[in-house]
Every structure is written in structure tokens, then in C-alpha cells.
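Chemist: Make a model of this:
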Amino acid sequence: MKRFGNPDQSRPVALWLFFTAAMVFAMVVIGGITRLTGSGLSITEWKPIMGALPPLNAADWTEAFEKYKAIPQYAQVNAGMSLAEFQGIFWWEWAHRLFGRLIGMVFALPFFVFLACRLLPPRSVLGRLALPTRLIWRCALLLGLGGLQGLIGWWMVSSGLSERVDVAPERLTTHLGLALIIFAGLIWTGLEAWSGEEHNRASTGWSRGAAVLLGAVFVQCLLGGLVAGAKAGFIYNDWPLMNGALLAPVDWGRGGWAFLHDQALVQFNHRIWAYGLLIGGTVYAVQAWRWKLAEGLGTSAFVVGGALWLQAVLGIVTLVSVVPLWLGGLHQAGAAIVLALATANLWMVRRSQSRLFVSGPRR
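Modeler: The predicted model follows:
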């Protein structure tokens, strides 16, 4: 078994975390497609264990369809749909939930295996799989957040079963936001496991700037979630104006709820924040490149800046095309990729600045 220079390294743990992160990324894309196909309310019950089994015979399908017919979405949106059409949306939601259960198993089972391996003698080959103590609490937290995500998913779905024909935008955004937090957490913790712990972390201007950039990307993802939840991408499909105006009419009678539910306002906020993020990310990338930061940080910043531009162009194309399924899914995937790059960039900055803090500036 190959030995690594840093005793804090655990490459098997890192690979497991990166693989789980890839699954969460796929889950985010599947969730976006489930939303765009209008499939999210096709399963009207939450059965964490038995719900893993789909309808197995004609009677089961009839029962599931009758339950769907009892909610407002069927009466107001899909009245008269056939059983075959219902099965089409059912399978999307069922796959979405099943994949979530699979992610839980892929994370939880190896986690407990890594914990158990710490009980083996230090010289044991399997002992190399031991989870470093510093990572245990992080992985335990990620496991807890994964369980919470299942509860929030049902909380989101339940908002569309009685009075609405879709889920509440703020609940959808909460569900998306937590998924992205878990995604970023898996990437960060995987990088820590791959490279080992770095002590004496320093807080520098570049570190704070990278943190602000990551936070701004995350906020933009949340604003995108509100656009998706309010179905605001299907209106005001001209650019750079909104139906010929800077800001389309807003129903201010909703008060503060307008920032969550008004289609014109949530799309406007998503646009404006995107412009600010694009400018800030570009300035950050140019400055990092000009200053030739150590450890490849200039390249990292440049990659994040380039990804922001590509995502902005993709967002515009998606909007003016009135959100076709493939573009909507691609745009959501792009958001997760930008978040992953910004997360890795912050990790690299903090690690590099920590080394400079310890060893002094390079000559």
C-alpha cells in the first residue's frame, strides 16, 4: 500500500467524497428536469422506505393516479391526462426520489465502514482506510444535512398538494440551496482529505475576495431557484430589456412576498445580480492573473471568471429560447459547475496563503 507524505491524507476517503459529490451534481440536474417536466407533484405521499417501490400492477397504478387526480395540479393543469401520460411524469419523480435514496446509501455505508476501520491495528492494510479524526465531524454533518434534505424535499412537495398547482418558490429554493451546500461541502471536504490538513491558516485579502465570490455565486443560484419556482423564465423573454422596459411591472401589493413570488421581480433580481457577479468575478480574475498569484491561483481565478461568462451567455440563450428542457437542465448544471469551481478556488487560495503565512513571501 502506497504511503503518503502527510499522515492526515486519506485518498480513499477523498475519492469517496468526490464520487458522492458527482452524484449530488447529477441529482441537481435530475431535480431541474423533474421541475421542468412538471413531474414533482406526481407522487403525493412520502414513504421513505416503501416509497422506493414503484407501482407493480394495474391496481397500484390506478391507486396512484387517483391520488394525483385529487390535487389541484391535475384539475387545473392536467385535467383529462391519460394513465400513460401520468406514468411519464411519475417515473421522473420516482427516479428523482430513488436517486436521492441511493446517494444516502453511497454516503452513509462507506462512512460507517471508515469509522469501523479505525478500530483495526495501525499497521493493518485496511487501516489506511481509516477516516482522520478531523474529518469525522464534517462527514457526520454532511450526513445529517442529507437526511434533512429529504425532509425539506417533502416539505417542498407538500406545498403543492392542497392550494397550489406547483410548489412554493421559497421552498423549492430552500431545497436547491441545501443541495448546493451539501455539494460544496463534499468538494471542500474531499480536497481536505486528498491533500491533508493545513495549519496556521491566514486570512488575507485574496482569501476574503474568494470567499465573497463564492458567496455571490451561491446567492445567484438561490435567485435562479426563485426564478424556477415562480416559472419566471417563461415570460419576459427578450434581453437586455424586459418586454421593452428595464423592469417589467411588479405587483407590489404582495409586499415582501413580491421578492419571492412576483415573476417580473424575481427575474429582474436574477439578471441584476448576474451582472454584478460577472463584473466582480471578471475583476477578481484579471487581478489574480496580473499579480501572478502562487500555486496556480491566477489560473484558478481565470477559470472561475471564464465559467461565469459561459454561464451568463447560457442563461441569456435559455431565456430567449423560452427555457427548452435541454437548455434549462444545462443551465442548472452550469450553475452547479460554477459553484464547484468557486469552492475549489477558495480552498486553493486559503491553502496557498496559509503556506505563505508560514514560510514567508516568495522571492
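Chemist: Only C-alpha atoms from now on, for both contacts and neighbour counts.
Modeler: Noted.
Chemist: Can you give me the buried ones in the helix or strand where residue 14 lies?
Modeler: According to DSSP states H and E, residue 14 maps onto helix 11-36. For helix 11-36, a neighbour-count test (16 or more other C-alpha atoms under 10 Å) marks 11-14, 16-36 as buried.
Chemist: Over to stretch 242-250?
Modeler: Within stretch 242-250, the residues scored as buried using 16+ other C-alpha under 10 Å are 242, 248.
Chemist: Also stretch 308-321?
Modeler: In stretch 308-321, residues buried by neighbour count (16+ other C-alpha under 10 Å) are 308, 309, 311, 312, 314, 315, 316, 317, 318, 319, 320.
Chemist: For the helix holding residue 14, name the packing helices and strands.
Modeler: If contacts are counted by 3 or more C-alpha pairs under 8 Å, 6 or more residues apart in numbering; DSSP states H and E, helix 11-36 sits against helix 83-117, helix 169-195, helix 325-359.
Chemist: now those helices in CSV, with mean neighbour count and distance to residue 151?
Modeler: Compiled in CSV, the helices and strands packed on helix 11-36 are given as follows (neighbours: other C-alpha atoms under 10 Å; distance: least, C-alpha to C-alpha, whole Å):
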stretch, mean neighbour count, distance to residue 151
helix 83-117, 17, 12
helix 169-195, 21, 9
helix 325-359, 21, 22
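Chemist: nearest to residue 66, of these?
Modeler: helix 83-117 (9.9 Å; C-alpha to C-alpha).
Chemist: Next, the angle helix 11-36 makes with the closest one.
Modeler: Interaxial angle of helix 83-117 relative to helix 11-36 (axes from the mean of the first three to the mean of the last three C-alpha atoms, to 10 degrees): 160 degrees.
Chemist: here's the other one to compare against:
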Amino acid sequence: MTSFLRSDRSRAVAIWLLVTAALVVAMVVVGGLTRLTGSGLSITQWKPVSGVLPPLSAGDWQAEFARYRAIPQFQFVNPDMTLAQFRFIYFWEWSHRLLARLVGTVFLLPLIWFAVRREIPRRLWGQMGAVIVLLGLEPIVGWWMVASGLANRVYVAPERLMLHLGIAFALLGALVWTALDALAGQARQTLPSPWGGRALWIVGLIYLQILLGALVAGNQAGLVYNDWPLFAGHLLPGDYAGPGLWATLAHSQGAVQLHHRLVAYLLTIAAVLMGASAWRSPYLAATSRSLALAVAGLVLVQASLGIATLMARAPIGLAGAHQFVAALTLCLAVAFAWRVRRV
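Modeler: Have a look, this model is predicted:
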């Protein structure tokens, strides 16, 4: 019996995955603050191993600053930047990359330990494979994103930022789901009810809204149309259409902000209706009902934060809180979707 239980569930594995998930949330928030401080292009080289150390001498700092002065962002956005100012933005980006390395270390070293000891339930290895792939893709796409801003642009490409953030949130969701599976063990049966589908729709809407938010951030669209619910006094943004479909969807400030607002309205209505319906449902356990209400409440908080962030022109504090609550909302929505599919 002990051998069977050990192969079916593991509290230690669940804790490890949740700690990794918490570090991913920290990485996402620090990454957002790095973008808000204009720090993301301060490190112009990708050194996965040696880059763990910042410049240690005056000569090293001058060399890093010289590389930054060679890119368009310095020439067109920060031509008067001093070395002291450069050191400030450098440490934001270095901290973000250090957190990314920490996430990889905290995940991979225990993975080897648990795998050697055969403490990872065999049924979870498919999910673990997905986590490993996402974890491997994240730094590669991150550098691909940074590289887009080192020539011919003063900021990174918005669609690459969206993909980078999307992978991070997909990794976060996979870690939470797998941790819950590791903690609870094999489900006795799957609930034959519509709640599983409804919960996954909410997760999908939250994820879509996060991707649209990345496009808003990548286009600096939070700095325009700072009235709400109108757009500079009009029902729709005046500069909605770009020169083509992709230019409109991914690069028009008016379009990406409008899409982000519209999905926010849809998500808020759907989450509140789901929470109310779940609370009245006799088929859901108390834990599921509480999770549904928590998701609805966080969506309302997130919508309010979004409006406040927009109207205040994206100050760092509000924008950072907006990104943190997005991560927390996704985690709770994933937990709700996981819970309603099990008895």
C-alpha cells in the first residue's frame, strides 16, 4: 500500500512545483517592472552562464555602457543617459534574468532528485514534459524578444513580448495544475457536468486577456486614450486601423487598447455570472464554489486596477499590481478548473 501511494501522489513534489510557480510569478512581475522602467534592452548580450554576474569593475561597466550606446534606444530615446542612470536600468534587467535562472535551477535540480528517487507519480510525466518544454522555450523566446529591439527599433516587438509573456503564464498554469495533481493523487472519477467546460472557458478568456495586455504594453498603448470608458471623448479610437490586418491587430495603439477593453468587459461579465451560478449550484462542493467566487472577485479587482492604471498613465505601482493580480487570477482560475473536474 505504501508503494502504491508513493507512486500516486507526493506532497513534496507538489510543494516543489508550487514554489517554482511562486518564483514564476515573481519573474513575471519583475519583468513587467523592467519594461516599465525602460530597462529591458540594457543588457545587449545573452550569456546564460557568465551573465549571472554583473559588471565587477569600472572597465566592465564602461564596456556594457558602450554596447548600450550603440543601439537605437540610446540614440533616439536616452541620448543624455549617464553611466549612473545606465547602472540603474541594467540592474533591473539583470535582476529579471537572475530570477529566470533561479526558476530554472529551482525546477531542474529537484526534478533530477525526485526522478532518481522515483517520487514523481508516473501519470504526471506527460505534464512534466510540457513544463520542461515551456521552461526551455522561455529564455530562448526572451532573447529573441530582446534581439528585436537591438536594431531598427527603440523597443522590443510587441508580438514577441506577447509570446514571451504568454509562455510564462502557460508555464505558471501548468505548474499549478500539476502541483494539484501531485498533491491530490489520481481522481476517483471525472465529473460528467458542464462545469469543467465552463471553467476552462474562463481560463481561456483570462489567458487571452493577458496576451492582449502584453500587446498594450508592447505598443505603449497605456499612454494614450487615458479617459474611460471613452477614447479621447469618442466611442471608438480614431486611429484604430493600421496599414494592414496584422499592423492593426498587433501594432495599432488604438486597436490593441480597444481589444483589451472589450475582452475585459466580456471576461468580467462571464466571471461574475459563473461565480453567481456556481454559488447556487447544488452539484459543486464548497471548495469549488469558493474558488468560483474568488475568481469572480479577482476579475473585478483586476478590471478596477486596469481602469485606474490606464487613467493614471501606467504608473509603476499600479501597473505592477495589475500584472501581479493577473497572475493570481489565472492561478485561481486554473485551480477552479482543476477542482470541478474531480470528485
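Chemist: Once they're superposed, tell me the TM-score.
Modeler: Comparison of the two superposed chains (TM-score structural alignment, normalised by the length of structure 2) gives a TM-score of 0.96, and 340 aligned residues with a C-alpha RMSD of 1.5 Å.
Chemist: compared with structure 2, how much does the helix holding residue 14 of structure 1 deviate?
Modeler: Mean deviation of helix 11-36 of structure 1 relative to structure 2 after superposition (mean C-alpha distance after the TM-score superposition for structure 1): 0.3 Å.
Chemist: Which residue numbers in structure 2 does that helix align to?
Modeler: Aligned by TM-score structural alignment, helix 11-36 of structure 1 corresponds to residues 11-36 of structure 2.
Chemist: Could you give the number of residues near residue 298 of structure 1?
Modeler: Using other C-alpha atoms under 10 Å, residue 298 of structure 1 is surrounded by 21 other residues.
Chemist: The one 4 residues further on too?
Modeler: Here the count is done by other C-alpha under 10 Å, and residue 302 of structure 1 has 22 residues near it.
Chemist: List the single closest residue to the alignment partner in structure 2 of it in space, sequence neighbours excluded.
Modeler: Alignment note (TM-score structural alignment): residue 302 of structure 1 maps to residue 293 of structure 2. Nearest residue to residue 293 of structure 2, sequence neighbours excluded (C-alpha to C-alpha, 6 or more residues apart in numbering): residue 275, at 4.7 Å.
Chemist: Which of the helices and strands packed on helix 11-36 of structure 1 sits closest to residue 133 of structure 1?
Modeler: Among these, if distance is taken as C-alpha to C-alpha, the winner is helix 83-117, at 9.3 Å.
Chemist: average offset between that closest one and structure 2?
Modeler: Compared with structure 2 after the fit, helix 83-117 of structure 1 shows a mean deviation of 0.4 Å (mean C-alpha distance after the TM-score superposition for structure 1).
Chemist: That helix packs against which elements?
Modeler: Right, helix 83-117 of structure 1 is packed against helix 11-36, helix 58-69, helix 133-158 by 3+ C-alpha pairs under 8 Å, 6+ apart.
Chemist: Repeat the analysis, applying 7 Å as the threshold.
Modeler: Judged by 3 or more C-alpha pairs under 7 Å, 6 or more residues apart in numbering; DSSP states H and E, helix 83-117 of structure 1 is in contact with helix 11-36.
Chemist: Do you have the strands of the stretch 151-300 of structure 1 handy? List them.
Modeler: Using DSSP state E, counting those that start in this stretch, no strands are assigned anywhere in the stretch 151-300 of structure 1.
Chemist: Which stretch of structure 1 is stretch 153-162 of structure 2 matched to in the alignment?
Modeler: Aligning stretch 153-162 of structure 2 against structure 1 (TM-score structural alignment) gives residues 164-173.
Chemist: Can you say which helix or strand has the match of residue 302 of structure 1 in it?
Modeler: Going by DSSP H and E, residue 293 of structure 2 is part of helix 286-311.
Chemist: Which secondary structure elements does that helix sit against?
Modeler: Secondary-structure packing of helix 286-311 of structure 2 (3+ C-alpha pairs under 7 Å, 6+ apart): helix 253-280, helix 316-339.
Chemist: Dump the ones you listed into JSON lines; add distance to residue 52 of structure 2 as well.
Modeler: Listed next are those as JSON lines, based on distance: least, C-alpha to C-alpha, whole Å:
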{"stretch": "helix 253-280", "distance to residue 52 of structure 2": "35"}
{"stretch": "helix 316-339", "distance to residue 52 of structure 2": "25"}
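Chemist: which one of the ones you listed lies closest to residue 167 of structure 2?
Modeler: When these are compared for distance to residue 167 of structure 2 using C-alpha to C-alpha, the nearest one is helix 316-339, at 12.6 Å.
Chemist: mean shift between that closest one and structure 1?
Modeler: Aligned to structure 1 and superposed, helix 316-339 of structure 2 gives a mean residue distance of 0.5 Å (mean C-alpha distance after the TM-score superposition for structure 1).
Chemist: ok, residues contacting that helix?
Modeler: The contact list for helix 316-339 of structure 2 (C-alpha atoms under 7 Å, 6 or more residues apart in numbering) reads 25, 29, 32-33, 36, 173, 176-177, 196, 199-200, 203, 206, 288, 291-292, 295, 298-299, 302, 305-306, 309.
Chemist: Next, the angle helix 286-311 makes with it.
Modeler: Using the same axes, to 10 degrees, helix 316-339 of structure 2 lies at 160 degrees relative to helix 286-311.
Chemist: Where in structure 1 does helix 316-339 of structure 2 fall?
Modeler: Mapped onto structure 1 using TM-score structural alignment, helix 316-339 of structure 2 spans residues 325-348.
Chemist: Cheers, nothing more for now.
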